[in-house]
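Peer 1: I would like the atomic coordinates for the input below:
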Amino acid sequence: MRKPRIGIVGVTCQYESGGQRAETLLHDAIKSLEEQNIEVIPADKVVWDLADAVDVCKQFQKEDLDAVAIVVVTWVMDSMKYIFVNKLNVPVVFWAVPYTETFSIGCVQHFGSILKAHNLEYEYVYGLADNPQVVEKVKMVAKTGQIIKSVKNMNLALLGPRQTWRVAGPQDMTNEEWEFSKKFGTTIVHIEMEELVALSEEISDETAKETLKQLAGRTGKVLADEETMIHMAKTYLATKKLIEKYSLNAIAAECYPMYSGLMNLTSSWLADEGVIVDTEGDIGHTLVMYMLNLAANGGACALGEVGSIDTDNNILSIAHEGSTAHSLAESVDKVQISPSGDKGSFVGLPLKPMEAVTVSSIVGSRMQYKLLIEQGSVVSATHQEWVDGGEKLLVKLHLDKDVFKFIEQLMAEGMDHHLVIKEGNYQEILSMLCKFMGIQKITL
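Peer 2: Coordinates of the predicted model:
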């Protein structure tokens, strides 16, 4: 994935004191951001008037920016900042500088009040380029803009049946799909499961066996028979063909009640190759996993649902049939491939201990969405606990709060049963995504 791309411009006014600092402020800001692995696109000029603002916008419109940082060198007119907001249509961070005579922070506060009145979101920072917290926040705005753009441009496959029928709406889609696409920009690509099966049947046993040899080092203990594993390898190869054919960024695949176990192992293998294949046709949580992986620059997420509640230790046992990335186990030796359905399988593993995880979930309709953003940790599960849990995915999720009340609050908020668990703390960037994408943030 490329570096986040942020444009940076200084705005000032000949009638205010402090404009002479513009070049120095911009030089220092650019240097600090580039040291944080950000691709910085400097404006060709400092903006002193509206004509300069129009010119810089013309430049930035050619640059495929993820965000723009506007260094407010002195007090400037609303109409100057408006040009950038209106023309660029990317997340904006206003950079206020700590010089009393410039009224910089007051200018940001004033213009921010106007943006809020029009339901337009922004971020701001206050300080100089030698302040790590200031630079980190600007970087996060750039990263947030990059994720939003990736979501808007993604092709997300719905792999499974969508018959031609309707009550009073679209014939082979749902109004919910249209609303989801309108909200996030994501394009949903319908692919019939029969197409995947047909592609799979074209692959020879010899090719499948060779693929299994190549994947053996990251497959784990296999309890499924050879015929099943050959079928799994063919499904994996066929899925990769679909990804290439339709230029897919992620897949939400049917698994229940038909095609049980067909996509589980493929999902796990591909997760460790950076491709998300959700195995419950869950478009919303596929999107959440995609955003989290972008925020983390890789890795894999675990998805499951609450199986039991340990109120004494504030632990939720999260379980799922089994399609989680092998890399999320302590070692591949603790991964088990068991038979499921007709020539299908499921991937069983206890999630490895993790000091910090982000817990998320999405729900919504009619353009109104809620995103759960919580923090927790994963503690080690014993072998017997995993066996007692059905030898599937088991996550012992610890929360620093009353877990029964947590579940009650989830229900009160109407949150979905699926929870996405990602190693690391991504609360801040998810919160910023909620802000700029118009999603209601839920913390309990």
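Peer 1: only C-alpha atoms for contact and neighbour calcs from this point on.
Peer 2: Noted.
Peer 1: Show the contacting residues for the nearest residue to residue 225 once chain neighbours are set aside.
Peer 2: Taking Cα to Cα, 6 or more residues apart in numbering as the measure, residue 225 lies nearest to residue 339, with 7.7 Å between them; neighbours along the chain are not counted. Neighbouring residues of residue 339 by Cα atoms under 8 Å, 6 or more residues apart in numbering: 223, 224, 225, 228, 261, 345, 346.
Peer 1: Quick one: buried ones out of those residues?
Peer 2: Among the contacts of residue 339, those classed as buried by neighbour count (16 or more other Cα atoms under 10 Å) are 224, 228, 261, 345, 346.
Peer 1: Tell me which of those fall in helices.
Peer 2: In helices, judged by DSSP state H, the following of the buried ones among the contacts of residue 339 are found: residue 228.
Peer 1: Now show me the structure for the sequence below, then we'll compare the two:
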Amino acid sequence: MMIKPKIGICTVVMKNLNLGEDDSVCYQKELITSVKRLGFDIVVAEKFISTPEISKETSALFKKEDVDAYILFVGTFTDDKRVMPLITGAGKPVIVWAHDISAFNVSITGAQNIMPNIYDLGLEYRFIYGNFDDKAALRDLYTFSRACAIKNKLSKTKIGYVGGHPSIMTCQTADEIAVKRIFGITLIDFGNEDIITGRQKIGRIESEKKWEEIKKLAGKVKASKENGIITSSTLIYILKMIKEYSLDAISINCFPNLKGQVCIPISLLNDMGIPSACEGDLNSTILMYILHNLSGLSLHLYLSAEWVGVEYTLSPTRSAIFPPLKSVSPVSII
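Peer 2: Model prediction:
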């Protein structure tokens, strides 16, 4: 499913200074409509921020709702102190939106009061200037919001990392601490032996049934039944791992002990919407997970047979090529 950003919306105004603060009632309604049209979920702070106390309440609301980012709409000129409890307390990227709908609101000057503090504090932000139907402004909002949503989602993501990287592929080496620091991803480490011993506990009848299901997805099958059982029991056990550990994606080092035995399982996992990569390619797994969430589509580490016009061959014992069995035809299993 394509990721759907959850965006907070709040408005700051200064009262009793003849700045037309009442205009912001209509402004915020228009902003809400525009954000909804982008397909985002929204959390609206009903009280306009006119005091530091309301700013603090708004911060608590956005933290409680775990928004991906929030729009601070500058309805009128403002000083910085009334919004700083929100900016420093929410712990979320801020989108400062200024406008020129009415010169009496002096919105842009209010934004200039706020922006230096955000910059100097090193906080993540975006500045948008324009009306609510401005295509450039909405495009900027759309792009930044989706990036914030991905970042927030990654901080809660768990990826299975099976067998590390192949000894013959130093380029696949991953820094697990850096992955946590940069993306916030939690890696759950397994050894190849976990799959090898775990699949042996899968019943023969269950494995045979799954193998028959797999064969129906192919144009023709030349693989032996025993090799097919290895493939199907491997898939069944990997699915059990994913469920037990609540994994969102998985990277498997297939060389040498699982060589050719995870190709079809990985293809089917990707068909199921579970980003998966072989050869311990953790970097590709992370990228596939990001692209899957941005596109809502299943991704595969292959060149589509539909693009190059060739017949793919899948082997439960030796092939390292795994197109999506459900969507590419013809496919042979040998």
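Peer 1: TM-score for this pair?
Peer 2: Overall, the chain-to-chain superposition scores 0.84 on the TM-score scale (TM-score structural alignment, normalised by the length of structure 2); 315 aligned residues with a Cα RMSD of 2.9 Å.
Peer 1: returning to that earlier point: could the contacts of residue 339 of structure 1 go into TSV alongside distance to residue 59 of structure 1?
Peer 2: Shown next, in TSV, are these (distance: Cα to Cα, whole Å):
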residue	distance to residue 59 of structure 1
223	60
224	58
225	60
228	57
261	52
345	53
346	52
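Peer 1: so residue 246 of structure 2 makes contact with residue 158?
Peer 2: Yes - at 7.2 Å, residue 246 of structure 2 counts as touching residue 158 under the criterion of Cα atoms under 8 Å.
Peer 1: who has more neighbours, those two?
Peer 2: residue 158 (19 against 14; other Cα atoms under 10 Å).
Peer 1: So what does that one match up with in structure 1?
Peer 2: Residue correspondence, TM-score structural alignment: residue 158 of structure 2 in this structure matches residue 155 in structure 1.
Peer 1: Kindly provide the distance from that match to residue 59 of structure 1.
Peer 2: With distances defined as Cα to Cα, to the nearest Å, the gap from residue 155 of structure 1 to residue 59 of structure 1 amounts to 29 Å.
Peer 1: can you check residue 216 of structure 1 too?
Peer 2: Remark: distance between residue 216 of structure 1 and residue 59 of structure 1 (Cα to Cα) = 51 Å.
Peer 1: What are the boundaries of the helices in the stretch 151-300 of structure 2?
Peer 2: Ranges of helices within the stretch 151-300 of structure 2 are 176-183, 192-199, 204-215, 225-244, 263-271, 282-295, based on DSSP state H, counting those that start in this stretch.
Peer 1: out of those helices, deepest packed?
Peer 2: Using mean count of other Cα atoms under 10 Å, the stretch among the helices of the stretch 151-300 of structure 2 with the greatest mean number of neighbours is helix 263-271 (a mean of 24).
Peer 1: what does it contact?
Peer 2: Outside helix 263-271 of structure 2, the residues that touch it by Cα under 8 Å, 6+ apart are 231-232, 234-235, 275-278, 298-300, 314-316, 319-326.
Peer 1: Out of those, name the ones that lie in strands.
Peer 2: Cross-referencing the contacts of helix 263-271 of structure 2 with the strands (criterion: DSSP state E) gives 276, 277, 314 as the overlap.
Peer 1: Surely the second one and residue 284 touch.
Peer 2: Read that as residue 277 of structure 2. Yes - Residue 277 of structure 2 sits in contact with residue 284 when judged by Cα under 8 Å, with a separation of 6.8 Å.
Peer 1: related to what we said a few turns ago, the helices of the stretch 151-300 of structure 2: which one's closest to residue 151 of structure 2?
Peer 2: Among those, helix 176-183 comes nearest to residue 151 of structure 2, with 6.9 Å by Cα to Cα.
Peer 1: corresponding residues in structure 1 for the closest one?
Peer 2: Mapping helix 176-183 of structure 2 onto structure 1 (TM-score structural alignment) gives residues 177-184.
Peer 1: The matching stretch vs structure 2, mean deviation?
Peer 2: On superposition with structure 2, the average gap between stretch 177-184 of structure 1 and its aligned counterparts reaches 2.0 Å (mean Cα distance after the TM-score superposition for structure 1).
Peer 1: mind listing what the aligned residue in structure 2 for residue 337 of structure 1 touches?
Peer 2: Residue pairing (TM-score structural alignment): residue 337 of structure 1 is matched to residue 314 of structure 2. Residues in contact with residue 314 of structure 2, defined by Cα under 8 Å, 6+ apart, are 263, 264, 320, 321, 322, 331, 332, 333, 334.
Peer 1: next one: residue 217 of structure 1
Peer 2: Neighbouring residues of residue 217 of structure 1 by Cα under 8 Å, 6+ apart: residue 332.
Peer 1: which residue is nearest the centroid of structure 1?
Peer 2: With distances taken as Cα atoms, centre = their mean, the residue of structure 1 nearest its centroid is residue 291 (0.7 Å).
Peer 1: Am I right that that residue is in contact with residue 149?
Peer 2: No - counting by Cα under 8 Å, residue 291 of structure 1 stays clear of residue 149, with 10.7 Å between them.
Peer 1: Going by residue numbers, what spans are strands in the stretch 51-200 of structure 2?
Peer 2: According to DSSP state E, counting those that start in this stretch, the stretch 51-200 of structure 2 carries its strands in the segments 69-74, 94-98, 125-129, 158-162, 186-190.
Peer 1: okay, the ones you listed, which one's buried deepest?
Peer 2: Comparing the strands of the stretch 51-200 of structure 2 by mean neighbour count (mean count of other Cα under 10 Å), strand 69-74 comes out on top with a mean of 25.
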